[in-house]
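**Q** Structure of the sequence below:
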Amino acid sequence: MLTNENWQEFAASRRSTRDFLPTEIPAEVLHDVLTDGLTAPSWSNTRPFMIGIAQGEKRDRLSKALVTRLGNSAELPGMGANPDFTHEIPYPEGLIERSMRVGKGIYDTLGIDRNDSAARFRFLERNYEFFGAPTALFFFAHRGLDRFATMDLGFYMEALMLSAKAKGLGTCAQGYLGNYPETVKEEFDISDDYALVCGMSIGYPSDHPINSWKAERLPIEELIVGSSEN
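**A** Alright, predicted model coming up:
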């Protein structure tokens, strides 16, 4: 039986993996991980999302196209991104500080100076190389259910990531992989009713130091707007 302590320890051990071994994921393992994601709740059980899987030649072709797109757009505002879902840039006050702490932690671990624009751009490129992972997943949400579709997708992704962790796999959910939807959709036969939200690299973690770094967990008190004591 899974105890509370076991669950807390397991859940806290999940982190983003940013360097992978080239080892392929056995088909049955990937199938189980994707299926386990369906244990997550869904609005009226609609499951208003689709998953694109990129492996082998499709993975390599898509990675090359995305890296090329990034390189051709490097001088454009926002790297020429044209995502289906947009957000405020820079992040709003109160949130940008958290994002900056993550960036600093990653660059410090990699030994990248904040003024080394070439090294920072190279790390950005790694997103589109899926950090070396042999498999990339792309997540699409149905436009017709608006926020409920993205909520359901988020629930699914979390269950998927925990299942992957339990099977010795690493994952990295990546907003960057949603920046160029027209490039991604060229590789998948999917209705225009579905919008690209993000992607995920998945595979077996390497022993690179970046995989030992972990973002801080915010005190829950920072996120609570009221309590039973008030």
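**Q** CA only for contacts and neighbour counts going forward, please
**A** Noted.
**Q** can you tell me which residues contact Lys167?
**A** Lys167 sits next to Val29 when contact means C-alpha atoms under 8 Å, 6 or more residues apart in numbering.
**Q** and after the helix or strand hosting Leu160, which helix or strand comes next?
**A** In this assignment (DSSP states H and E), Leu160 forms part of helix 146-166. Under the assignment DSSP H and E, the closest C-terminal helix or strand after helix 146-166 is strand 170-174.
**Q** Spatially nearest residue to the residue positioned nearest the centre of the chain, not counting backbone neighbours?
**A** The residue lying closest to the centre of the chain (C-alpha atoms, centre = their mean) is Ala173, at 1.1 Å. Using C-alpha to C-alpha, 6 or more residues apart in numbering and skipping residues adjacent in sequence, the residue nearest Ala173 is Met200, 4.3 Å away.
**Q** Output the contacting helices and strands for the host helix or strand of the one you found.
**A** Remark: Met200 resides in strand 194-203, with elements defined by DSSP H and E. Here strand 194-203 touches strand 135-142, strand 170-174, going by 3 or more C-alpha pairs under 8 Å, 6 or more residues apart in numbering; DSSP states H and E.
**Q** so which of these gets nearest Pro181?
**A** Of all those, it is strand 135-142 that lies closest to Pro181, at 9.8 Å by C-alpha to C-alpha.
**Q** Now do the closest one against strand 170-174, angle only.
**A** Angle, strand 135-142 to strand 170-174, by axes from the mean of the first three to the mean of the last three C-alpha atoms, to 10 degrees: 40 degrees.
**Q** Taking helix 146-166 as reference, get the angle to strand 135-142.
**A** Using the same axes, to 10 degrees: strand 135-142 against helix 146-166 is 160 degrees.
**Q** The structure of the following sequence is requested for comparison with the preceding one:
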Amino acid sequence: MKDGNTPTNSMDVRTALATRRSVRDFTADALPDGLADTILADALNAPSWGNVQPYRVAVASGDVAKAISADYHALFSAGMAFRRASPLRKLRMFLSGVRGPDGDHTTIMTYPPELDARYKDTGKGLYGVLGIGRDDKAARVQQTARNFDFFGAPTVLFVFASDALGAYGPLDAGAFIQSVALAAHARGVGTCAQAALATWASPVRSRFDVPDGYKLICGMAMGYASDAPVNSFAPARRSVENVKLPLKD
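**A** This is a model prediction of the structure:
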């Protein structure tokens, strides 16, 4: 197990930004007591609209994380069965209580061409490292299901953003999420922000007292990265020239 007491200045910001990666396979090693809270304390230095800090975090580990994971798997399995069912079977499932996603935000969307190209390129690269072929539907479903194991992480965060500020609540939550990822990385802890965990909110809401007006925006797996090849995946980043807007003629 790595030392969770590494000083917070053990890595400069440029190095942290350049070397942080989404971890998709974790060891079973638990985080030292208090380390998750220390990382969150570092991340609370993130900027926000008027310093209102419009986010709340549910932190799950141990039996609570296992129970949440079990609920996610049951919902995912039911959803996959519903997709494959005949129309009559779908009606019967609906009448028996099977419902679609209950997340606070939709995680199923259509990407415009520019974004879709980068999304697909990233997917191709990731599945290539995993050795999963384009037509191997069973392996793809199995890999998707790993989201609901939190990729083996012993700790998972669920970030809720206030909807009182319109778009600016999620914007501030995004700055906080990035700060959590960098603060964890500086201490040798891996993370993976998981929008998939926002597909359903009930597994988390049933166990944590979430204030009114706060919506689940994503989960974040947290722990120590394994040596699995998937953790070597580094998707391409855009260039500054590609991001900067041109002046109008």
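**Q** before we move on, the earlier item: who are the contact partners of the aligned partner of the residue nearest to the centre of the first structure in the second structure?
**A** Mapped onto the second structure by TM-score structural alignment, Ala173 of the first structure lines up with Ala193. Applying C-alpha under 8 Å, 6+ apart to Ala193 of the second structure gives the contacts 22, 177, 218-221.
**Q** Repeat the analysis, applying 7 Å as the threshold.
**A** 218-221 (C-alpha atoms under 7 Å, 6 or more residues apart in numbering).
**Q** preserved in the first structure, out of these?
**A** Contacts conserved in the first structure for these, using both residues aligned by TM-score structural alignment, their matches' C-alpha atoms under 7 Å: 219-221.
**Q** residues touching Gly105 of the first structure, list them.
**A** Per C-alpha under 7 Å, 6+ apart, neighbours of Gly105 of the first structure: none.
**Q** The second structure: which residue goes with that one?
**A** Looks like Gly105 of the first structure aligns to Gly125 there (TM-score structural alignment).
**Q** Can you verify that match is assigned to a helix?
**A** Yes: counting by DSSP: H, G, I helix; E, B strand; the rest coil, Gly125 of the second structure is found in a helix.
**Q** Now which residue in the second structure aligns to Ser201 of the first structure?
**A** Using TM-score structural alignment, Ser201 of the first structure lines up with Ala221 in the second structure.
**Q** What of Ser16 of the first structure?
**A** Per TM-score structural alignment, Ser16 of the first structure is aligned with Ser22.
**Q** State the number of residues packed around that match.
**A** 20 (other C-alpha atoms under 10 Å).
**Q** what sits against it?
**A** Contacts of Ser22 of the second structure by C-alpha under 7 Å, 6+ apart are 191-192.
**Q** What separation is there between it and Ser239 of the second structure?
**A** 20 Å (C-alpha to C-alpha, to the nearest Å).
**Q** ditto for Arg205 of the second structure
**A** Counting by C-alpha to C-alpha, the gap from Arg205 of the second structure to Ser239 of the second structure is 40 Å.
**Q** From the neighbour counts alone, determine which of those two ranks first.
**A** Each of Arg205 of the second structure and Ser239 has its neighbours counted (other C-alpha under 10 Å); Arg205 has more, 15 against 8.
**Q** what residue of the first structure takes the place of that one?
**A** Match for Arg205 of the second structure (TM-score structural alignment): Lys185.
**Q** Helix or strand for Met50 of the first structure, just tell me which one.
**A** strand 49-55.
**Q** Identify the residues contacting that strand?
**A** Contacts of strand 49-55 of the first structure (C-alpha under 7 Å, 6+ apart): 134-142, 149, 153, 188.
**Q** so where in the second structure does that strand end up aligned?
**A** So strand 49-55 of the first structure sits over residues 55-61 in the second structure, by TM-score structural alignment.
**Q** The matching stretch vs the first structure, mean deviation?
**A** Taken against the first structure, stretch 55-61 of the second structure registers an average deviation of 0.6 Å after superposition, with mean C-alpha distance after the TM-score superposition for the first structure.
**Q** starting at the chain centroid, how far to that stretch?
**A** Distance of stretch 55-61 of the second structure from its chain centroid, counting by C-alpha atoms, centre = their mean, to the nearest Å, is 13 Å.
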